[in-house]
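*Asks:* With the input below, show me the fold.
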Amino acid sequence: MPLPPDSASPSPDSAPVFRVQVAVHTPVHSGVGGLLTYTHTTALPPGTLVRVPLGNRELLGVVWDSPADAEPVPNAQLKPVRSVLDGLPPLDARWRRLVAFAAQYYQRSLGEIALTGLPPALKDMTAEQLARRLAPKSKKLSKKAQAALDAQAVADAAAPAPALPPTIALSAEQQGVCAQMDQHPGPFLLYGATGSGKTEVYMQRVQQALLAATDTGFPTQALVMVPEINLTPQLLERFTARFAPQFGPQAVVSMHSGMTNPQRLKSWLAAHTGQARVLLGTRMAVFASLPGLQVIVVDEEHDPSYKQQEGARYSARDLAVWRARSQGAQVILGSATPSLESWHASEPADSGGPGRYLRLHMPSRIGAAELPRVRLVDMRQQPRKAVFSPPLIAAITERVQRGEQALVLLNRRGFAPVLFCADCNWKSDCPHCSAHQVFHKGDRTLRCHHCGFTQRVPHACPECGNPDILPLGKGTEQLEEELERLLRNVQRPDGNPARVGRIDADTTRLKGALEQQLDQVHSGEIDVLVGTQMVAKGHDFRRITLVAAVQPDGALFSSDFRAPERLFCLLMQAAGRAGRDGSYVAAQDSRPEMWVQTQDPEHMVFQALRQHDYPRFAQRQLREREDAGMPPFAFQALVRADARTQEAAQDFLRAASDAARQGELPHLDDVFLYPPIPMAMQRVADVERAQMLIEATDRRALQRFLHAWQPWLHWVRGQPQHKSLVRWLVDVDPQSL
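*Replies:* Purely as a prediction, here's the structure:
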C-alpha cells in the first residue's frame, strides 16, 4: 500500500513504496542488533545487497526475511535504501539460515555475522563500482587476431571435454572409507594416521561431488577448510592440478586473511556465481556464499585456529557441521589427533556414546612408510642448562651426514622470553600488558607479542645500571644460533657445511617469504629446520626423517584443562612430519624418529605419544573430564569485560550476575555462574580484562539463559557506574580459560 508523503517518502503521484528489512553491521553491545526497516520503490528479494544510511554513515546491508511479528513503523521514521547492488544474484536462503543460526548461537547481532561473511572490498563498493568490477574486460583486437580467436573457439567447441587427470590408486584403507562414505550421510570423522592419505580421500569425495548431477540448475561446489594460511599454498596446488584441467583454471580458488581485499573479492565472486567449483580457505571461508555446495572438508579439525578469537567468536568447524546438515551436504572432519569433542561425538551408541558422527579409521601410512619411533630424553640426566642433549645432537649430525633433514620444534619465537637482571631482579616487562617483552636478537629489540609495543634493548639495566643483563629461557632464534654453532663442522654428503633454517612468524612476515622458505626445505637447501607449531602440521616434507621437540613441558603446568590435549596433538602432528616418504626412507636404509626432551618422561602425555596411542590418551582424558564435569560433558560460555581498571571490569560482571538472579531468568537453576576473576593475561594494551564462567549440563538450557540475559547485560552496561567499561562480550564454547 502506498505510503503518505513525508520527509523520507516519495510524493503522492510516485510509485508505491515497499518496506525492506535490512541486516547491517551493528555490534551486539550497541543495543541495535536486529533488522532495520527502510523503504524502496520495489519489493527487493531477500538476500539482495543494498547500501543504506545509518546515522551519518552509509553501510552495506543484506535484505532479510521480514519477521512475522514485525510491528508497523511510523513512516516519518523510515529512510530509503540509497542504492541496490543488483549486479549480483541474491544470497540464497540456505546462506541466510547459516548466518541466522550463527548469530543466535554465538550471541551476536545478525548483521555482524552477515557482514563478516562478505569480503571487505564489497562493503565499500557502490552499485556503479560493482557494475564496473563485474563488466567483462575487453580490448580491441585486430581483424587477424579476432579471426584467430573465432577459429579457436570453433575448434574448442568441437573438441571433447578434457578428462580429469588419472587419480592415484587408493590403498585398501582409503577404498574402505570411501565405500562407507557412499553408504552413509555423515557427518564423518576421518581418523587417519599422519601420512595415511587423508588428502587423497578428500579429493576423491570432492571429485565425486563435482561430477554429480543436480536439479538446482547450479553447478555443484565443494568447500575445503584448513586451519592456517601457511597450509593453503601446497593444498591449492594439488587441488588445482587435479581439477583445473576438467573445470577450468578458475575452478579452484582460495580465501584467507593473507590475501589482499581485491583478491578476496575475486574469490568470493567466483564462488557466489558458481564459476569456482572448489573453495579452499581458512575459518572465514565457512561463511562463503556457495549456492551449489555438496561437500565440506575440515582438515586438521582439532586445531584451535578454527575458533575465531576476535569479534564474533564462532567455531568454523562446528558451523561447517551445522551448515552441511542444513544444506544436505556431506561433511568430513579429518585429523590424526581429533579433538576430544569430535572423538566423543563419534563414540558409537552401543558403546555408550552419542554416535552423532561416523568414525572412519586409516591407521596405516601410504606405501612402505612407517610411523617414527619415539625417543624420550630425560633432561634431568643431561648436562645442566643444556639446550640440546648430546645424544640428540649426535642423531641430528648422523642424519645430516647422510643427506637427510631434521626438524626442531619449539613453540616460542624470539631469542628469549625475557631479559633479566640478576642484581635487582628487573625483568623486561611490557609497560602496557601483564606480560614480558620478548628479546629478539636479530634486530636487538624487545617486543610484546600481545600489544606490539617495541623498544630497543637497553645497554644496561634500567633499574640499577648493571650492564650484565641476561636472557632467560629459549626461543627459536636461540635454537637456530645454537644449532649453527654445534653443527659448524658437520658436512653434507656433497662436502658442503650443514645449513640451518628457521620458519616462524618473524621470518615469514613479508609477502611470499613463507613459500620461499618452504621451497628451500623441499629442495634440500636446508638441512635442519627450526620452527614453531606453524611447521608441525599439514606439511609434506619428503626428506625429513628426524623431528625433535625441545622444552615441551611448559604446557603440562597450564591452568587450562585443554593444555594436555593441545600438547599431545602438537607432538603427534610434529612426529608425523618424519618419514612420510617410505621409498626415500628405505633407500636411505634409515628409520624415522621423534625425539622429545623432557623433565618428566613418565607423564601420560609422553607415554601415549611413545606408542602413537591416541585412543588411549583420549579415553583417559575423557574419563577425567567426565569426572570433573568439563566439556564435552558440560557446556560453557564466558562473559568477558574490558575496563580501565580491574575493579571496574569485575564490578560489571558482578552486576550482570546479580541482574540475572534478580530478573529470575529462565533456566537460571540449570546454569552455574562462577564469580568473576581476572583473565590469565590480565592487562593488554593498558586495558584490564576480567571474565566470568557460565556452565550447564544442557546446551539448550545454556542457550536459552544467554538469550534471555542479553537485554539485562545491555541494561547493566548503560548504568552510570559502568561508564568506564570499554567493552563486553559473550564467548560461547570458549577454547581457552
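
*Asks:* contacts, neighbours, all on C-alpha from now
*Replies:* Noted.

*Asks:* What residues sit buried inside stretch 654-672?
*Replies:* Within stretch 654-672, the residues that qualify as buried are 654-657, 659-660, 665-668, 671, counting by 16 or more other Cα atoms under 10 Å.

*Asks:* ok, and what's touching that stretch?
*Replies:* Stretch 654-672 is contacted from outside by 673, 675-676, 694-698, 701-702, 704-705, 708-709, 712-713, 716, using Cα atoms under 8 Å, 6 or more residues apart in numbering.

*Asks:* Which ones among the buried residues of stretch 654-672 lie within helices?
*Replies:* Taking DSSP state H, the ones among the buried residues of stretch 654-672 that sit in helices are 654-657, 659-660.

*Asks:* Among the contacts of stretch 654-672, which lie within helices?
*Replies:* Judged by DSSP H, helices contain the following of these: 701-702, 704-705, 708-709, 712-713, 716.

*Asks:* Not counting sequence-adjacent ones, nearest residue to residue 731?
*Replies:* Excluding the flanking residues, the one nearest residue 731 by Cα to Cα, 6 or more residues apart in numbering is residue 638, at 5.0 Å.

*Asks:* Pull the number of nearby residues for the one you found.
*Replies:* Other residues near residue 638 number 22, with proximity taken as other Cα atoms under 10 Å.

*Asks:* With residue 256 instead?
*Replies:* Residue 256 has 19 neighbouring residues, counting by other Cα under 10 Å.

*Asks:* Put the buried members of the ones in helices among the contacts of stretch 654-672 into a PyMOL selection.
*Replies:* Command for PyMOL, covering only those of the ones in helices among the contacts of stretch 654-672 found buried under the criterion 16+ other Cα under 10 Å:
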select buried, resi 701+702+705+708+709+712+713+716
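
*Asks:* one more, for comparison:
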Amino acid sequence: MPQTPHPAPRVLGIAIPSPLRRLFDYRPCGEAPSGGWQPGIRVRVPFGRRQLVGVVIECRNDSELALKDLKPIDACLDATPLPADWLWLCRFTARYYQHPLGDTLHQAMPVLLRQGRPLTARTRERWRLTAVGQAADAAELARAPRQAALLAMLHQHPHGLGTQAILAQSFTREQLRALVDKGLLSRLEEPATAHPRDSTGARLAEPAIPLNREQSVALAALHEGLDRYHPCLLEGVTGSGKTEVYLQLIEAVVGQGRQALVLVPEIGLTPQTLARFRQRFRVPVVALHSGLTDHERFDAWEAAASGRAPIVIGTRSAIFTPLARPGVIIVDEEHDGSFKQQDGLRYHARDLAVARAHHHAIPLLLGSATPSLESLSRARSGDWRHLTLTQRASRHAPARLELVDLRGRPRQGGLIPPVIETIRETLAAGHQVLVFINRRGFAPTLACHACGWLAECDHCDARMTLHRQPPLLACHHCDRRRVLPEACPKCASIDLRPLGSGTERTEETLAGLFPKVPVHRIDRDSTRRRDAFEQVLAELRRGEPCLLVGTQMLAKGHHLPHVTLVVVVNADAGLYASDFRALEQSAQLLIQVAGRAGRADHPGRVLVQTLHGDDPHLQTLAEQGYAALADQLLEERRAAGLPPFRFLALLRLESPREDAVSALGHQVAEALRQWLASRRLEVGCLGPVPAPMERRQNRYHAQLMLTSERRSRLHEAGAWLTAWLEASPEARRVRWSLDIDPQTLS
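*Replies:* This is a model prediction of the structure:
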C-alpha cells in the first residue's frame, strides 16, 4: 500500500555557521523538496544582514517564538538530504568536541557546497569510436588527413578520450564533430571522476606482492573481521610492509562491493600513496587534501558519496568524506600529531575514525611503527587486536640508534668532526646521507657577542629565527619579520653572531665541506613551490650520492632506498620539555627518521648527536627500542594520572589585555569548582595558569585544565563550562575555546 506522506512541518530548526551553540527556527516557504522536509536538506536563509547556507536538523510544528515572527527561508537547495552517514558524523563531532553544530557542518563540507552548489556530479566529455568507426580504416579519410589522424589515434584508445586530451594533440572540435556526423564517433557525458572500465573486469592492474609469514598472519586476522566492527593496531617496524597489508585488505573490501577510506598524516605523503594505489588498482581512487582546487575537492567528495569511488585517500579532513557503502577505515601513521586539528573545530581524525567504524560496524586498521600510547594501551588491554610486523622487507634489520656525545666538541653547522668523517665515508661508498635537523632557517636566533642581546619577537615570548634566504629575522609563531640589524640595538656593537644551527646553516656547511656532492634541503621554506618536494624525491631515487638536509617532513613514510646513513643533529629538544607528551613525540620522531636508513640493499646506520647521552629514557630508546620506552612511559603516565589513564580537556583563553585573561580565568575557575562541588562530580580543575608561551601574536594566553577518569563526567563538566562562558558578559571580551583530548599544552 502507498505510504501516507508526512504532514509538512511548520518550523524548521536550522544549523547555521556561527559561534552560537543552538539551532535557529525558520518557516518553510515555497515548494518542499521532492522527498519532503528532512534533516540534511540545505537551505539559504536570511541571517542578520547576510544570506547564509544552513542545514535542516529538526522538522517541528512549534517554536519558542510565535510562528508569525519567524522568518521564512529564502530557498531550498536540495531535492534530497546530504548523506545520512555524514550528518551523523557531524552531529557526533559537534557533541563530542563541544563545538557549535552549524560551524561543524560548515567545516565538514566542501567549499562549493557551503556556497550552495547542488550535490550533483560535474560532467566531462568523452569521445569514443562507434562500431562503424572501429571497423573504419583511416585511409578512407585520405581527403581529410587531420580527421584520419584523429581516427587513427582513437583506434589506440578503445575506452575513448576526454576532450582536453584530444585538443592537447592539436585536434579541433570541428574535426570531432565531422567524425560524429559521419557516424564514426560518439560523444558521451560522464562524471568528472569517471574511471575507464577494464574489459576483463579485473580490479587489479598488477598482481599483489607475496606476503611473508607475519604479513599473512596479520591479513588473515583482518579478514576475520570484515563483517563487523573490528579495531586493530598494526605495529610494524619501518619498512616491514604495512602498506602491502593495507592494499590486500582493500582488495578484499572492494571485492565485496564496498569502499575503503585511507587517512595519511601529511599532504606530502598523499601523492606517493595515491600513485601506489592507482598503480595497483583498476578502480577509481580519489584524493582529498588541502592542495586540491575547490572543484577537484567537490568532485572527489561527490564520487565518494555516490559510491563511484571505491577507494578514498586523504589527510585529516577526509574523515568527513561520506561513503555510500563503507567497508573499512585505515589510518596510516596513526600516532602522528597532524591528525589533530589545533584551532577552530579541534577534532582528532584518528578518534573520529574509531567512532565512525563503530557506527558503521566495519573494521578499523591503525598502522604505525611507533604507536601512540593511547592506542598501545587499548591494544594491550584487549580492547583492540594487536598485530605486529617485526621483519623488514629488505634483508637488513632496522638500524639501531648510536648516541654520539656532543659535550666539549667543536661543531660545524651543528655537526662534530667524527660525524662529518662518517658522512665522508658514506658518500665515498656511493650512498646517500640524510641529515635531520628539526629547525628551519639558518640559526635559531641572532646574538650580540659583546652584551648578550638576543633577537626576540616584539609580539611573542620567543626568539626570532635568522634566515639567509632571504636575509631576515622571522618569528615562526606569528610570522613577524624584521630586517637584519647592522649593530646591536642594546650596545651598538657590530659583533652579531648566529646562535645555533638550522637547516640553512647545516646546508651551507655541508656544501662547503663536500663541494662536489649535491645538497638538497627539505623544509617548509624550500618546498613552497608546487611539486618542489616531489622533484627532490625523484632525484633521490636516481641513486647518485648526495646529501639531504631536512626537517620532520622527511621522517614520515618516505621510501629512500639509497640512504644508508641518517644523522640527527640534536636529539635533546623533547627530553626536558614542559609538555607531558614531548618525550613520546620525540621518541616517535627519532624512530621514524631512523627508519629512512638501510631500506634496500645496504645496511643503515643512525648517528644521534646529544648533550644528554646518559639520559635513561634516551638510553632505553637506543638500546631496547620504542616498545620498551613506551612501557616505561605508560607506567609513568599511570602513576601521574595522565592520558591514557585519565581524560583531559583544556580551556584556552586569549586576549590583547593580560588583566582580562587573568580575571576571566580566575572567575571561571571559581564558578566551575563550586559547580563541581555541588554536583559531587569527580572532575579535577587545575589552574588557571599562563600558557607555556604566554604572549603569542601580541595576545596573552592562559589555560584551565579539567581531568577525570570517566569521559562522560568530563563532557558533562565541559558542557556546563561552555554554557557558563556563553552567558558571561566578561567572556565576550576574551577569545576562548575548549579543547577536548588536547594533544599539546602549548
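
*Asks:* closest to residue 357 of the first structure among the buried residues of stretch 654-672 of the first structure?
*Replies:* Residue 357 of the first structure lies nearest to residue 671 out of those, by Cα to Cα, at 27.2 Å.

*Asks:* rewinding a little: among the ones in helices among the contacts of stretch 654-672 of the first structure, which one lies nearest to residue 399 of the first structure?
*Replies:* For those, the residue nearest residue 399 of the first structure by Cα to Cα is residue 702; the value is 54.2 Å.

*Asks:* which residues touch the alignment partner in the second structure of the closest one?
*Replies:* By TM-score structural alignment, residue 702 of the first structure lines up with residue 714 in the second structure. Contacts for residue 714 of the second structure (Cα under 8 Å, 6+ apart) come out as 647-649, 683, 706-708.

*Asks:* if you set the cut-off to 7 Å instead, what comes out?
*Replies:* Contact partners of residue 714 of the second structure, counting by Cα atoms under 7 Å, 6 or more residues apart in numbering, are 683, 707-708.

*Asks:* before we move on, what about residue 60 of the first structure?
*Replies:* By Cα under 7 Å, 6+ apart, the contact list for residue 60 of the first structure reads 24, 49-52, 123.

*Asks:* same thing but 10 Å
*Replies:* Contact analysis of residue 60 of the first structure by Cα atoms under 10 Å, 6 or more residues apart in numbering lists 22-25, 49-54, 83-85, 111, 115, 118, 122-126.

*Asks:* Mind giving me the ChimeraX command for buried ones among these?
*Replies:* In ChimeraX syntax, the buried subset of the contacts of residue 60 of the first structure is picked out as below (16+ other Cα under 10 Å):
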select :22,23,24,25,49,50,51,52,53,83,84,85,111,115,118,122,123,125,126
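
*Asks:* Residue 375 of the second structure -> the first structure?
*Replies:* Per TM-score structural alignment, residue 375 of the second structure is aligned with residue 342.

*Asks:* Please identify which helix or strand holds that match.
*Replies:* Using DSSP states H and E, residue 342 of the first structure falls within helix 340-345.

*Asks:* how big is the offset of that helix relative to the second structure?
*Replies:* Comparison of helix 340-345 of the first structure with the second structure after fitting gives an average deviation of 0.4 Å (mean Cα distance after the TM-score superposition for the first structure).

*Asks:* Name the next helix or strand downstream of that helix, please.
*Replies:* strand 358-362.

*Asks:* okay, that following strand sits on what stretch of the second structure?
*Replies:* By TM-score structural alignment, strand 358-362 of the first structure lines up with residues 385-389 in the second structure.

*Asks:* what's around the counterpart of residue 389 of the first structure in the second structure, how many residues?
*Replies:* Using TM-score structural alignment, the equivalent of residue 389 of the first structure in the second structure is residue 416. Burial of residue 416 of the second structure is recorded as 17 neighbouring residues (other Cα under 10 Å).

*Asks:* Please apply the same query to residue 391 of the first structure.
*Replies:* Look at residue 391 of the first structure: counted by other Cα under 10 Å, it has 12 neighbours.

*Asks:* these two touch, right, it and residue 377?
*Replies:* Yes - in this structure, residue 391 of the first structure is within contact of residue 377 by Cα atoms under 10 Å, at 8.6 Å.

*Asks:* who touches both of those two?
*Replies:* residue 595.

*Asks:* re the thing from before, narrow the contacts of residue 60 of the first structure to those in helices?
*Replies:* Of the contacts of residue 60 of the first structure, the ones assigned to helices by DSSP H are 111, 115, 122-123.

*Asks:* Name the SS class of the equivalent of residue 335 of the second structure over in the first structure, please.
*Replies:* Using TM-score structural alignment, the partner of residue 335 of the second structure in the first structure is residue 302. Secondary structure, DSSP: H, G, I helix; E, B strand; the rest coil: residue 302 of the first structure is coil.

*Asks:* For residue 302 of the first structure, give its distance to residue 537 of the first structure.
*Replies:* For residue 302 of the first structure, the distance to residue 537 of the first structure equals 11 Å [Cα to Cα, to the nearest Å].

*Asks:* which residue numbers in the first structure go with stretch 581-594 of the second structure?
*Replies:* With TM-score structural alignment as the criterion, stretch 581-594 of the second structure aligns to 562-575.
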